[in-house]
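quick one: sequence plus predicted model below, questions after.
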Amino acid sequence: MIIFLYGSDRYRLYQNRDLVVQKFKDKHGAISIQTVDGPASDAPAQFKAALSNNSFFNDIQLVIVRDIFSNPASSEKIGELLDQYDTLNDRQRIVVAIHPGPKSSARSSEVLKLLLNKKNLVREFEPLSETQFEKWLKSEARQREVSFAPGAAKHLMLLTGGDSWRAVNELEKLSNYSKGAVTAAAIDELVLTETEPEIFAFIDALGSRNKPKALELLYRELSLRQDPYYLLSMIIYQFRTLLMVRDAMERTGNASAIASETGLKPFVVNKMKTAAARYTLQDLRRVYQTLCDLELGAKQGTKDLQDSLYEFALSV
């Protein structure tokens, strides 16, 4: 069985992935869950080992493939293994393929066609419309046992620019502060509207390998109570984009061609090309793998995320 989760709304995408994993744990336990890192050069070997790992008790397995299209060579081989092991019809193995981007950015049409097969469970997570986003925010608030005063949900949506990840991080703070209803006044007091440029300045400093500047900005962001998980999500997004651009640059230096291939806006490509040129493709894959390991360690509780962010800034 294959579950294919994709789309550019990364918070809702990963939220749904975590829901799938939790439901599996509740029913089958955690011992039969394995994760394959799509960007890694040995991702096909990891995937084959996971599919070949037959339990003595014939337990159901869950195999998660992260960023399945991030490494074109690996994704092609993983697609071949999906066919070889007949995962479309296999009820003992559940493969969850993750692609944090639109279909247009998928690098293998054959693998994409396989993942979009009608036999699979496919879910797309594209940015929500204003009405949908406001409704979703209210649902997230109810899960935190708070509500929004009239007009407050829309106010938060506008201040966070419709970024689901940032909106939820701000809602976490607001739900701890507010008793009963989140008001527009509370949002104005607690939501830091000026921190966004600082986050991107930090990410740009990382991409430019300016360690002193990156450390200074990271310290400033964390001092302003910026959520380390939000910072990590933005760093991952930046390096995923750099990786996409650098990979395309191996074939063409034309910004329009790169934009067409990656699905990125031309102005984003132009901004990223200079930073991407400072890295080899192998370097970017290594950095991205490090970020994936950092994210996993933080979620499993084996790494202190704030300390790990400082270590990462020093290592890039």
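Arrived safely, thanks for sending. Numbering: from 1, shown residues only.

alpha carbons only for contacts and neighbour counts from here, please
Fine.

what is the burial count for the closest residue to residue 71 other than its chain neighbours?
Computed as C-alpha to C-alpha, 6 or more residues apart in numbering, the closest residue to residue 71 that is not its neighbour in sequence is residue 39, at 5.1 Å. Residue neighbour count, defined by other C-alpha atoms under 10 Å, stands at 27 for residue 39.

got it, and residue 138?
Using other C-alpha under 10 Å, residue 138 is surrounded by 18 other residues.

one more: residue 56?
Residue 56 - counted by other C-alpha under 10 Å - has 6 other residues nearby.

gap between residue 245 and residue 73?
Residue 245 sits 16 Å away from residue 73 when distances are taken as C-alpha to C-alpha, to the nearest Å.

one more: residue 162?
Counting by C-alpha to C-alpha, the gap from residue 162 to residue 73 is 34 Å.

quick one: the helices in the stretch 1-150 of the chain, in order.
Assignment of helices within the stretch 1-150 of the chain using DSSP state H, counting those that start in this stretch yields the ranges 10-28, 43-52, 72-84, 109-115, 130-143.

out of these, which comes closest to residue 281?
Nearest to residue 281 among the helices of the stretch 1-150 of the chain is helix 72-84; the distance by C-alpha to C-alpha comes to 12.2 Å.

can I get the helices of the stretch 1-150 of the chain in TSV including distance to residue 221?
Shown next, in TSV, are those (distance: least, C-alpha to C-alpha, whole Å):
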stretch	distance to residue 221
helix 10-28	20
helix 43-52	34
helix 72-84	35
helix 109-115	38
helix 130-143	24
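
comparison target, given below:
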Amino acid sequence: MLITLYGADSYRRLRKLREIVDAYTSKQGNLSRERFSLIEKEDLENLKGFLSGQSMFSTKKLVILDEPFEFEDTKALKVVLKEYVDSVDTTILINTTKKHPAPFKFIEEKPSKFEEFALLKEKNLVDFIKKEAERLSISLDAREISSIVGSLGSDTWKIVTELEQIALRRAKKLDAKQFTSQPEYFPSLNTLKGGSNIGERLIALEKLIGERGDDPARIFNGLAYQLKNAEEAQMYADYDIAVKAGKLEYEEVLLAIALGLRFNPLV
């Protein structure tokens, strides 16, 4: 059997992959399992060797095949995959961000299984945030959801990370009033990034670090998301390199951003 998980949303795609692997492992027990990335020709030979080999413990096999459509020899790959379309004992689980070429159309057709994980938009994205919030036992109002969408877009990895941070902070608050009086993360972040004057940006920075206690590295990474132009992207990249090289601390970078300073931190 062939199962294909395809799409740009790697968080949901990899979560589904993990669910399938866990289910197979639980059901089959001592099945033979391997993971392959096809880069060199010998990688395909190693895959073929595993598929054709005999196991002492089980006839069942599960292969995870990462990004197979990056492999140059598509004809040889097609032959291998075709051989296992109707297999009962061997399951090939294809994990790919790249759309398969036309000759591989058969992976979408029965008995194979095909699931796409496109980037979520609009209502689907909001529904995802609500479900993840429910999973983490946190309640979000419409304004908070809108702030998350506006700041993180369709990046589900960052969304889930942010929701986990919220859940952790709320779990630490014994007094609900103490939490509600705390400045919100996204509005303060947006003000620090796009505030019209230095005063607004400095106040926002103080709220994030002083009142909320957010990690400066996290604030910096939040600011570096969805930049306006190549010049701004280069500025953030230079700051990041300077911090990792030990020339600056994230606190110094954030202060420079709040003050609207523009200089090359690598000089």
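Looks like it arrived, so ask away. Keep in mind that this is a model prediction, so the values were computed, not measured.

closest one to residue 217 of structure 1 among the helices of the stretch 1-150 of structure 1?
By C-alpha to C-alpha (comparing all of these), the closest turns out to be helix 10-28, at 23.8 Å.

what comes into contact with the closest one?
With contacts defined as C-alpha atoms under 8 Å, 6 or more residues apart in numbering, helix 10-28 of structure 1 is touched by 5-7, 30, 59-60, 62, 100, 124-125, 164-165.

just the buried subset of those, please.
Taking 16 or more other C-alpha atoms under 10 Å as the criterion, what is buried in these is 5-7, 60, 62, 100, 124-125, 164-165.

which ones among those are found in strands?
Secondary structure defined by DSSP state E assigns 5-6, 62, 124 of those to strands.

ok, of those, which one's closest to residue 158 of structure 1?
Closest approach to residue 158 of structure 1 among these (C-alpha to C-alpha): residue 124, at 23.4 Å.

to which residue of structure 2 is the closest one aligned?
Following TM-score structural alignment, the counterpart assigned to residue 124 of structure 1 within structure 2 is residue 116.

distance of that match relative to residue 50 of structure 2?
From residue 116 of structure 2 across to residue 50 of structure 2, the span is 27 Å (C-alpha to C-alpha).

which members of the contacts of helix 10-28 of structure 1 are the farthest-apart pair?
Pairwise over those, using C-alpha to C-alpha, the maximum falls at 59 and 164, 36.0 Å.

how about the strands in structure 1?
2-6, 33-37, 61-66, 93-99, 121-124, 147-148, 181-182.

in TSV, list those along with distance to residue 270 of structure 1.
Shown next, in TSV, are the strands of structure 1 (distance: least, C-alpha to C-alpha, whole Å):
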stretch	distance to residue 270 of structure 1
strand 2-6	25
strand 33-37	28
strand 61-66	27
strand 93-99	24
strand 121-124	28
strand 147-148	40
strand 181-182	40
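
tell me which of those sits nearest to residue 200 of structure 1.
Across these, residue 200 of structure 1 has its closest neighbour in strand 93-99 (23.1 Å, C-alpha to C-alpha).

relative to residue 204 of structure 2, how far out is the residue nearest to the spatial centre of structure 2?
Nearest to the geometric centre of structure 2 sits residue 157, at 3.4 Å (C-alpha atoms, centre = their mean). Distance from residue 157 of structure 2 to residue 204 of structure 2, counting by C-alpha to C-alpha: 25 Å.

please apply the same query to residue 82 of structure 2.
Relative to residue 204 of structure 2, residue 82 of structure 2 is positioned 58 Å away (C-alpha to C-alpha).

and the equivalent of residue 94 of structure 1 over in structure 2, what is it in contact with?
Mapped onto structure 2 by TM-score structural alignment, residue 94 of structure 1 lines up with residue 91. Counting by C-alpha under 8 Å, 6+ apart, residue 91 of structure 2 makes contact with 1-3, 61-63, 84.

ok, the aligned residue in structure 1 for residue 107 of structure 2 - how many residues close by?
Alignment note (TM-score structural alignment): residue 107 of structure 2 maps to residue 115 of structure 1. As a burial measure, residue 115 of structure 1 scores 22 neighbours (other C-alpha under 10 Å).

hmm, back to that, so which of the helices of the stretch 1-150 of structure 1 gets nearest residue 296 of structure 1?
helix 10-28 (11.8 Å).

list the buried residues in that closest one.
Buried, per 16+ other C-alpha under 10 Å, within helix 10-28 of structure 1: 10-14, 17, 21, 24.

got these as JSON lines, with distance to residue 281 of structure 1 columns?
As requested, the buried residues of helix 10-28 of structure 1 are exported to JSON lines (distance: C-alpha to C-alpha, whole Å):
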{"residue": "10", "distance to residue 281 of structure 1": "23"}
{"residue": "11", "distance to residue 281 of structure 1": "27"}
{"residue": "12", "distance to residue 281 of structure 1": "29"}
{"residue": "13", "distance to residue 281 of structure 1": "26"}
{"residue": "14", "distance to residue 281 of structure 1": "26"}
{"residue": "17", "distance to residue 281 of structure 1": "28"}
{"residue": "21", "distance to residue 281 of structure 1": "31"}
{"residue": "24", "distance to residue 281 of structure 1": "35"}
